[in-house]
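K.L.:
Fold the following.
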Amino acid sequence: MPASIALPRALAVALDEALSQASRGGARGSTTPTSTTPTSTTPTSTTPTSTTPSSTTPGGTTTGTAARAQRLSRRYLADHPADAPIIADAPDAAAYLTTRMPATYAAARFALGELAAAVPSLEPVSLLDVGAGTGAATWAAWDTWPSLERAELRDYSASALAAAERLLRASGLAVETHLGDAARPTPTHAAPAPERRPDESATPGPATPTSTASEPTAPRPAPPAPALDVDVDVDVALTAYVLSELTEAQRAAVVATLTARARDAVVIVEPGTPAGYRRILAVRDALLAAGWTLAGPCPHALACPVASRESDWCHAAVRLPRTREHRVAKGGELSYEDEKLAWVAAVRDPARHPVRHDARVLRHPATHPGHVRLELCTPSGERVERTVSKRDKAAFRAARKVEWGETWGETPAAVQPDGEQPTTAALTSTGQGVVGTTAAVQPDDAQPATAHPATAPTASSQVPPA
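P.N.:
Sure thing, here's the model as predicted:
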């Protein structure tokens, strides 16, 4: 069963308010400007497009939103470069907020949590989010690192950035947005830095605005986009669910932008499909060629042992709770959905930020009454199967908790190949993965060390079905 990750309360509250406003506006009908194409570094003028008034379901989701959500879903599943922003207007943004933002957040939060566990010294203050959309990955970074203070969001959809700005008011981050080409955008405007990170119990509001307008407008004049060899100026640079929308040349430009600007780490997240995995493999090769050190999910820099297996690909999964509106918009019945992802993270300087390389769980652990079978990618570059026996109480307990996609650290005696009996090993859960240690296993209610103190994601995977 995948690890379960819920939205932080601040985002959930802001999202509910945004969707409520969108529902009221959709029922009345509205006129919203479209945004620029992804190949232009200078945003063009917008053309108003009228939306059709739509009825509202008891849960607040409009039938128009559901139709748009289905169209967006089909477009993302098409998995080919886009010649125009997929989120074209405010109703599209509302549909995305309802159906895709929670899943994108959960996937990014999982990957960033794994990075934080592998690189404990990483405490970023600044973030670059390329292809930020409605800000899901920025929220995931905020929830992962309490040290984060400011974020730069770039996207070629004006409507998506407007939604991101409104939502991020609840985070307290100093937000700067840029509208234009996904690889080399043109800046628009920046928000002032907040005095403090807001308390989680506070009600989000416009006290710290991140935009000069509630809807996207034509960007202010700005200098040309910077060259790709600019000095590093952010701690972490990331992109999530973006490369599938770009050409091969644009993908290379995005990766070059991330590595040029990141001081400490880069993270790329893609859908957990065979095509997404192939894109991640290409990014992995580019990062290694540029001298970066892998920090996840790979515990090594050797050839991927999964790539050589026919009809197989390396990916992970997370489980996220669904709201009623989410279920209605997607036509689903279950109270949750599972999101599959492929990802890669790397650090620039392992001497500055040492990386802990532990084996990675490649599949759902097979739990039996007397043992747990794990399929692992190991630091030696091999794919191996391990059997953890109930006779080793500490290791067995840890094996029953580890989830698909998390790390598994083992002492030499922790587990043995099939047919051999394991001896006692000391293992402990970090909240995202299992690592070898000389300490006892943490109690069931131990909190992840890397989570935001007020908004830690749900660590249990026990989500009841619909």
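
K.L.:
C-alpha only now, for contacts and for neighbours.
P.N.:
Noted.

K.L.:
which other helices and strands contact the lengthiest helix in the chain?
P.N.:
What stands out as the longest helix in the chain, according to DSSP state H, is helix 9-28. When contacts are defined as 3 or more C-alpha pairs under 8 Å, 6 or more residues apart in numbering; DSSP states H and E, helix 9-28 packs onto helix 90-99, helix 158-168.

K.L.:
can you tell me which of these comes nearest to Glu333?
P.N.:
Across the helices and strands packed on helix 9-28, Glu333 has its closest neighbour in helix 90-99 (13.7 Å, C-alpha to C-alpha).

K.L.:
tell me which residues of the longest helix of the chain are tucked away?
P.N.:
Neighbour-count burial for helix 9-28 flags 9-11, 14-16, 18-20, 22-27 (criterion: 16 or more other C-alpha atoms under 10 Å).

K.L.:
How about stretch 174-194?
P.N.:
Judged by neighbour count (16+ other C-alpha under 10 Å), stretch 174-194 contains these buried residues: 174-191, 193-194.

K.L.:
Among those, which ones are in helices?
P.N.:
Using DSSP H, no member of these falls within helices.

K.L.:
ok so, going back, which element follows the longest helix of the chain toward the C-terminus?
P.N.:
Beyond helix 9-28 on the C-terminal side, the first helix or strand identified by DSSP states H and E is strand 31-33.

K.L.:
buried residues in that following strand?
P.N.:
Judged by neighbour count using 16+ other C-alpha under 10 Å, the buried positions of strand 31-33 are Thr32, Pro33.

K.L.:
helices or strands up against it?
P.N.:
On the basis of 3+ C-alpha pairs under 8 Å, 6+ apart, strand 31-33 makes packing contacts with strand 48-50.

K.L.:
Touching, Ala22 and Asp92? I think so.
P.N.:
No. No contact is recorded between Ala22 and Asp92 when judged using C-alpha atoms under 8 Å, the distance being 10.2 Å.

K.L.:
before we move on, the earlier item: need the helices and strands packed on helix 9-28 in a markdown table with distance to Asp264 and mean neighbour count, can you?
P.N.:
Shown next, in a markdown table, are the helices and strands packed on helix 9-28 (distance: least, C-alpha to C-alpha, whole Å; neighbours: other C-alpha atoms under 10 Å):
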| stretch | distance to Asp264 | mean neighbour count |
| --- | --- | --- |
| helix 90-99 | 30 | 26 |
| helix 158-168 | 24 | 26 |
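
K.L.:
who wins for proximity to Arg383 among those?
P.N.:
When the helices and strands packed on helix 9-28 are compared by C-alpha to C-alpha, helix 90-99 sits nearest Arg383, at 35.2 Å.

K.L.:
what about the residue nearest the centre of the chain, which SS state?
P.N.:
For the chain, the residue sitting closest to the mean C-alpha position, by C-alpha atoms, centre = their mean, is Ala108 at 1.2 Å. Using DSSP: H, G, I helix; E, B strand; the rest coil, the structure places Ala108 in helix.

K.L.:
I have a second one here; can you model it like the first so I can compare?
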Amino acid sequence: MPHLPLALKSKLHELQRDLGKSSIIKAHEKLSERYRKGRGTASKTSKDEAIAYALARLPATYAALRYVLCELKKYSEAFETVLDFGAGPGTSIWAFQEIFHIKSFTLVEKNLAMLDLGKQFLFDRPWVHWHKEDLRLLNINAHDLVLMSYSLGEFKEHEQNSLLQKAWTVTNKAFVIVEPGTPKGYQNIMRARDFLIKSGAHILAPCPHNKICPLSGKDWCHFSITLSRTEAHRSLKGGSLMMEDEKFSYLIAVKEAVSSSKSRVIKSPIRRSGHVIVDFCTQDGIKRSTFSKKDPIYRQARALSWGDEFDQ
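P.N.:
Below you'll find the model as predicted:
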């Protein structure tokens, strides 16, 4: 289970203390209403609303992104320059620092309140470069890795392809997209996946292939990460639970082809006495496998978790 870096946790605590509980709750209610109307943080946000967003959502987005970056690291660590399209308060930097050695990090965010909050978090890092820019108007150099974390869905469907084209054009090695683990977030990922494959991309994860997604009906590809809640997080969510599950969908596309025979666990395994049932996405489609104690790989199969790779 991922924990927030102590420095980040301390900064969030300072924000909570300085703003005050009543102001945070009021700002969070305004922001939540904007999300319900489909505008999210793409529209103008006040300083208080940016802080409320950070307290309520930053821990979960950090956990999901860190998970995805760990998947990417299995294949390569050679990412020295990073570009974050729609960076919000700079959550991605904290996750990247945990996983990769970065020489230059460029964050693009048009929301001034979010950008200012990010600078407040990261004022002491000379290798961090902020740009207040609308992604649709962005003109920037290529980077090893390009990221769109919880930002693609802020745009209308007809705008997404042009953004994806721009992001893919300035990608030298890998392009990472993370979206909420909802049917809508999954659809955003699927449109991006189709567009990128047509543009010559190779899908690295979570898919074990470049074929049409084999899921159908009410199923959608998403994953889950458990994270600990801060005091402010619990207060804003109106709950007392110390843990929270963040559902997310993601895609890692790369410029150069990578060969892999591994399958992906796409649901929580069903563990029974003496056997375990696992649903995989394989190169040949969706496959349900049952492993009993008689199987040589039973212990390995029983240890699998939702989202894991497995070489059958």
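
K.L.:
circling back to that earlier point, the longest helix of structure 1: how far from the chain's middle?
P.N.:
On the basis of C-alpha atoms, centre = their mean, to the nearest Å, helix 9-28 of structure 1 is displaced by 21 Å from the centre of the chain it belongs to.

K.L.:
what's the angle between it and helix 158-168?
P.N.:
Between helix 9-28 of structure 1 and helix 158-168, the angle formed by their directions is 130 degrees, by axes from the mean of the first three to the mean of the last three C-alpha atoms, to 10 degrees.

K.L.:
Can you give me the neighbour number for Gln300 of structure 2?
P.N.:
Using other C-alpha atoms under 10 Å, Gln300 of structure 2 is surrounded by 11 other residues.

K.L.:
Map it onto structure 1.
P.N.:
In the superposition onto structure 1, Gln300 of structure 2 corresponds to Ala398 when matched by TM-score structural alignment.

K.L.:
which helices and strands does the host helix or strand of its match pack with?
P.N.:
Remark: Ala398 of structure 1 resides in helix 393-401, with elements defined by DSSP H and E. Helices and strands in packing contact with helix 393-401 of structure 1 are listed as strand 371-377, strand 383-389, strand 427-429; criterion 3+ C-alpha pairs under 8 Å, 6+ apart.

K.L.:
on that earlier part again, which one is the residue nearest to the centre of structure 1 nearest to, not counting chain neighbours?
P.N.:
For Ala108 of structure 1, ignoring the flanking residues on the chain, the nearest one in space by C-alpha to C-alpha, 6 or more residues apart in numbering is Ala137 at 5.5 Å.

K.L.:
Identify the residue of structure 2 aligned to the one you found.
P.N.:
Per TM-score structural alignment, the equivalent position to Ala137 of structure 1 in structure 2 is Ser92.

K.L.:
List the residues that contact that match.
P.N.:
Each residue near Ser92 of structure 2 by C-alpha atoms under 8 Å, 6 or more residues apart in numbering is listed here: Tyr62, Leu65, Asp84, Ser149.

K.L.:
Show me which pair in the residues you listed is furthest apart.
P.N.:
Pairwise distances across those (C-alpha to C-alpha) peak at 13.6 Å, for the pair Tyr62 and Asp84.

K.L.:
Which residue ranges of the stretch 151-300 of structure 1 form strands?
P.N.:
In the stretch 151-300 of structure 1, the strands defined using DSSP state E, counting those that start in this stretch lie at 174-179, 186-190, 234-240, 262-271, 293-296.

K.L.:
Quick one: closest of those strands to Ser380 of structure 1.
P.N.:
Closest to Ser380 of structure 1 of those is strand 293-296 (C-alpha to C-alpha; 13.9 Å).

K.L.:
follow-up on the earlier one: between the buried residues of helix 9-28 of structure 1, which is nearest Pro297 of structure 1?
P.N.:
The shortest separation between Pro297 of structure 1 and any of the buried residues of helix 9-28 of structure 1 is 26.6 Å, and it belongs to Leu11 (by C-alpha to C-alpha).

K.L.:
so who does the residue nearest to Pro187 of structure 1 when sequence neighbours are not counted touch?
P.N.:
Spatial nearest neighbour of Pro187 of structure 1, chain neighbours left out: His178 (4.1 Å); criterion: C-alpha to C-alpha, 6+ apart. Listed by C-alpha under 8 Å, 6+ apart, the contact partners of His178 of structure 1 are Glu152, Leu153, Arg154, Asp155, Pro185, Thr186, Pro187, Thr188, His189.

K.L.:
now structure 2: which of the residues you listed match?
P.N.:
The subset of these whose aligned counterparts are also in contact in structure 2, taking both residues aligned by TM-score structural alignment, their matches' C-alpha atoms under 8 Å, comprises Glu152, Leu153, Arg154, Asp155.

K.L.:
How many residues are close by the aligned residue in structure 2 for the first one?
P.N.:
Counting by TM-score structural alignment, Glu152 of structure 1 lines up with Thr106 in structure 2. Burial measure for Thr106 of structure 2: 20 neighbouring residues, criterion other C-alpha under 10 Å.

K.L.:
close enough to count as contact, Thr106 of structure 2 and Val128?
P.N.:
Yes. Distance between Thr106 of structure 2 and Val128: 6.0 Å, which falls inside the contact criterion (C-alpha under 8 Å).

K.L.:
about what we covered before: any idea how far Tyr336 of structure 1 is from the residue nearest to the centre of structure 1?
P.N.:
Here Ala108 of structure 1 is placed at a distance of 17 Å from Tyr336 of structure 1 (C-alpha to C-alpha, to the nearest Å).

K.L.:
The residue at the greatest distance from the centre of structure 2: what secondary structure?
P.N.:
Distance to the chain centre peaks in structure 2 at Lys294, reaching 38.1 Å (criterion: C-alpha atoms, centre = their mean). At Lys294 of structure 2 the chain is in coil, as set by three-state DSSP.

K.L.:
Would you enumerate the residues in contact with the closest residue to Val242 of structure 1 other than its chain neighbours?
P.N.:
Residue nearest to Val242 of structure 1 in three dimensions, not counting chain neighbours: Gly131, with 5.9 Å by C-alpha to C-alpha, 6+ apart. Contact partners of Gly131 of structure 1, counting by C-alpha under 8 Å, 6+ apart, are Leu153, Arg154, Asp155, Tyr156, Ala182, Thr239, Ala240, Val242.

K.L.:
Quickly note the distance from Gly131 of structure 1 to Ala137 of structure 1.
P.N.:
Gly131 of structure 1 sits 10 Å away from Ala137 of structure 1, taking C-alpha to C-alpha as the criterion.

K.L.:
ok, now Ala398 of structure 1?
P.N.:
As for Ala398 of structure 1, its distance to Ala137 of structure 1 is 29 Å (criterion: C-alpha to C-alpha).

K.L.:
What of Val434 of structure 1?
P.N.:
When distances are taken as C-alpha to C-alpha, Val434 of structure 1 and Ala137 of structure 1 turn out to be 24 Å apart.
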